[in-house]
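*Asks:* Sequence and predicted structure below; questions after.
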Amino acid sequence: MEVHKGLADVVVSETSLSAIVEGQLSFSGYNIDELVEKDASFEEIIFLLWNSRMPSREEFAQLQHDLHTHMALSESVIACLKIQCRQNLHPMSVLRTTVSLLGVFDPYAEEMDERSVYIQAISIQAKIPTIVAAFARLRKGLDPIAPREDLSFGANFLYMLTGEEANPDLVRAYNHCLVLHADHDLNASTFTARVAASTLTDVYSCITGAIGALKGPLHGGANERVFDMLSEIAESDTRDVAGYLKTKLDNKEKIMGFGHRVYKTEDPRKKHLKRMAKELTQEFGKEDLYDLSCEVEDYLLKEKGLIPNVDFYSATVYHCFGIEHDLFTLLFSMSRVSGWLGHVFEQKREATLIRPRSKYVGPVNLTYIPLSEKETIGGNAQ
């Protein structure tokens, strides 16, 4: 049996959602560069990933209506969020548990017909921004802010964080982030969602599992670790980028935000995030953070040939939104859930259980000795 560590280069499914071909990323045939440069809305991308086509005006309006209808949280969910506002509980654990609770409170969570599954998906997609914003406020002792029906998906989230409408440039930048992070081939969290969906379990279970996978520092959690690294360098007495990174590399420590299993020359999402990082740091007077990020990028490229992935500059961009760094991966989740749900739909239609094999490398031909026949020392079986 040939073993592919980490399933590297193993193709396990077909999809019409996203593709990485010759270093280019596309969603159902639309190049990611064009979607960002022409300001495609995140709501359009949700529809695209769920239907493999762009919406008509009527379909777009209906999707917006459905999202707004399901965005508010019940008092029961808010009460559960308050309970989770304690130290040493990672916000991704809060999101994971709260999404699971949505299924507990949904009387139709076990229904598998097409309409019920769609409503479950809409509910999850719509409520995650509200969950994140409510939690961000509750842990500061502030009351949650209800969503508004007249704001877009991204604008609503930024509004629910502060109670004030964000400026159009910030909304546009956040919409770009949502589009860029929406889907990405068969990454770890998406694969987790598809494995769960292949068992024909409910949608809430699929997404709860995907969130658990995204939490890991080798996946979505990397952007949080990137900001920790930048902060350590910036707050040091010497601000010695080369010395800091050399020590990390000499100690065989992984540099978060660099390297990619698929991309070898450039992550196509990076250039957009780097541009946004430059623009936003200039707007908010945080140019030093952008300059520091560029120094880190230049050093690692020169010394190790390492390239930034989507997580590296997204950390700087998210910081400019005024969001605490331990919430960065939750922002990733708000976007990526659209892709997860698209893959759940696709996998359920395929109706094939994902069940790989493993190669056994443990001991063989051992002889079992019953406990009653083993020698005892001091009355204890050995």
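*Replies:* Looks like it arrived, so ask away.

*Asks:* CA only for contacts and neighbour counts going forward, please
*Replies:* Will do.

*Asks:* Please enumerate the strands of the protein.
*Replies:* 18-21, 24-27, 30-31, 376-377, 380-381 (DSSP state E).

*Asks:* what about versus this one:
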Amino acid sequence: MADKKATLTVDGKNYEFDIVKGSLGYESIDIHGLSQNKLFMYDPGLVSTAVCESAITYVDGDEGMLLYRGYPIDQLASNADYLEVSYLLLFGERPTKQQYQDFSKLVKRHTLVHEQLTKFFQGFRRDSHPMAVMCGVSGALAAFYHDSIDVKKEEHRELTAIRLLAKIPTLAAMCYKYSIGQPFMFPQNNLSYAGNFLYMMFATPCEPYVVNPVLERALDKIFILHADHEQNASTSTVRIAASSGANPFACIAAGIASLWGPSHGGANEACINMLEEIGTVDRIPEFIARAKDKNDPFRLMGFGHRVYKNYDPRAKVMRETCHEVLKELNIKNPLFDVASELERIALSDPYFIDHKLYPNVDFYSGIVLKAIGIPTSMFTVMFALARTVGWIAHWKEMYKQGNFKIARPRQIYTGYTERDFPAIDKD
């Protein structure tokens, strides 16, 4: 029983609720019984509502903190690879050496997709947005595994997690290859998770492809930094879809659709588009002035964050990686000169500092992806690829807890009150 209570007074009548607190974070008022008194809370965007209990990820925006299962994100990005982090998110603890090796082998065994699935791509226009294709083909996985999944069985949930973690990169690379008219490249089990993706993206049957280790590690870090981020829009979408008992592949497809929005996963794409709009360093003062003008609709993309009111801890890691990649590739591109100058201004200009408009992870990851050679249209697909393991972890956690209910938000009705609909003479 909770030690603290909260009292809500409505029309002179008092209602008492427990105040609950997790291991970290704010206290919450447990209002789940409020509807029994014919009262609802009005919270657009659910910005003040905790919809579940979770032990996976913790975000403290004021402190600039991001923990996966209690481990700081910067330590994971420096000391682990994506599959190790995936194991941690899925199973709660970091793997032993043997567990890591067994897990890696298992993932690699499931990277191929059914040959019939490759024919789905032919139904899309070549110029389709890769996220539109990704939504379709990831949802289509449900058609291949609908008879072999019993979500009530833990071993089936774990096999589903492995399948999704293994096959989503294959599908993502196929989206790109289809868009440029190149043949699909089969995954290579001798490569790392990130290295294999680079191979499937950029190799061709015409000549050998050697994975650049600097780019491989940079991409692996991007995957780690985007693996999970608590109860965001796409994760909540997956949980809501899963609450009905829907096929897990369909739930992930729903998450991909939610991620597509420019306010969520599309932010890094919007950031690169902004850099291209600015064009050259000499035009930066003009756009900085516009960004400071409240009456100007222009907004600097890649700065600030909905949650973080401090420096995004993922951005600190990505900033170093960004500079490593640009140094490795020795790229001379006006776009990167614009980005470097914007970064300098944001870290020194009092307006940006006072408004806590630090460069965020989208700012740096977009630049890195662009430098690697991944087209802007594929940026959100990369985000979906990385975030899939977080979605699966939350999906697994829901079923393990076993006490979730089908999501049923309420509303404040503002339409007509009851009115008559008399029959009319139709003759």
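*Replies:* That came in fine, so what should we check first? Everything numeric here is computed off the predicted structure, so don't read it as measured data.

*Asks:* Burial-wise, tell me which of the strands of structure 1 comes out on top.
*Replies:* Greatest average neighbour count among the strands of structure 1 goes to strand 24-27 (a mean of 20), per mean count of other Cα atoms under 10 Å.

*Asks:* Quick one: list the elements packing against it.
*Replies:* The contact analysis (3 or more Cα pairs under 8 Å, 6 or more residues apart in numbering; DSSP states H and E) places strand 24-27 of structure 1 against strand 18-21, helix 32-37.

*Asks:* mind giving me CSV with the strands of structure 1 and columns for distance to residue 175 of structure 1?
*Replies:* Below are the strands of structure 1 laid out as CSV (distance: least, Cα to Cα, whole Å):
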stretch, distance to residue 175 of structure 1
strand 18-21, 19
strand 24-27, 16
strand 30-31, 16
strand 376-377, 69
strand 380-381, 65
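
*Asks:* how about those strands, which one is nearest residue 12 of structure 1?
*Replies:* Set against residue 12 of structure 1 and scored by Cα to Cα, the strands of structure 1 come closest in strand 18-21, at 14.0 Å.

*Asks:* which one of the strands of structure 1 lies closest to residue 43 of structure 1?
*Replies:* Among these, strand 24-27 sits nearest to residue 43 of structure 1 (Cα to Cα), with 13.6 Å.

*Asks:* Now do the same for residue 53 of structure 1: its match in structure 2.
*Replies:* When structure 2 is aligned by TM-score structural alignment, residue 53 of structure 1 is paired with residue 93.

*Asks:* any idea how far that match lies from residue 84 of structure 2?
*Replies:* 10 Å (Cα to Cα, to the nearest Å).

*Asks:* The residue lying closest to residue 196 of structure 1 once chain neighbours are set aside: neighbour count?
*Replies:* Nearest residue to residue 196 of structure 1, sequence neighbours excluded (Cα to Cα, 6 or more residues apart in numbering): residue 206, at 5.3 Å. Residue 206 of structure 1 has 25 neighbouring residues, counting by other Cα atoms under 10 Å.

*Asks:* residues contacting the counterpart of residue 206 of structure 1 in structure 2?
*Replies:* With TM-score structural alignment defining the correspondence, residue 206 of structure 1 maps onto residue 251 in structure 2. If a contact means Cα atoms under 8 Å, 6 or more residues apart in numbering, then residue 251 of structure 2 has 237-239, 241-242 as its contacts.

*Asks:* Structure 2: which residue goes with residue 74 of structure 1?
*Replies:* Per TM-score structural alignment, residue 74 of structure 1 is aligned with residue 114.

*Asks:* same thing with residue 372 of structure 1?
*Replies:* By TM-score structural alignment, residue 372 of structure 1 lines up with residue 424.

*Asks:* Counting neighbours, what do you get for the counterpart of residue 157 of structure 2 in structure 1?
*Replies:* When structure 1 is aligned by TM-score structural alignment, residue 157 of structure 2 is paired with residue 117. When neighbours are counted by other Cα under 10 Å, residue 117 of structure 1 registers 20.

*Asks:* for residue 243 of structure 1, same thing?
*Replies:* For residue 243 of structure 1, using other Cα under 10 Å, the count is 12.

*Asks:* So it versus residue 317 of structure 1, what's the distance?
*Replies:* Residue 243 of structure 1 is 25 Å from residue 317 of structure 1, by Cα to Cα.

*Asks:* What are the contacting residues of stretch 60-71 of structure 2?
*Replies:* For stretch 60-71 of structure 2, contacts defined as Cα under 8 Å, 6+ apart pick out 25, 55-59, 72-73, 88-89, 92-93, 228-229, 307-313.

*Asks:* Recalculate using a threshold of 6 Å.
*Replies:* 56-59, 72-73, 307-313 (Cα atoms under 6 Å, 6 or more residues apart in numbering).

*Asks:* What is the aligned counterpart of residue 341 of structure 2 in structure 1?
*Replies:* Match for residue 341 of structure 2 (TM-score structural alignment): residue 295.

*Asks:* Residue 201 of structure 2 now?
*Replies:* Taking TM-score structural alignment, residue 201 of structure 2 has residue 161 as its aligned residue in structure 1.

*Asks:* gap between residue 133 of structure 1 and residue 330 of structure 1?
*Replies:* Separation of residue 133 of structure 1 from residue 330 of structure 1 (Cα to Cα): 10 Å.
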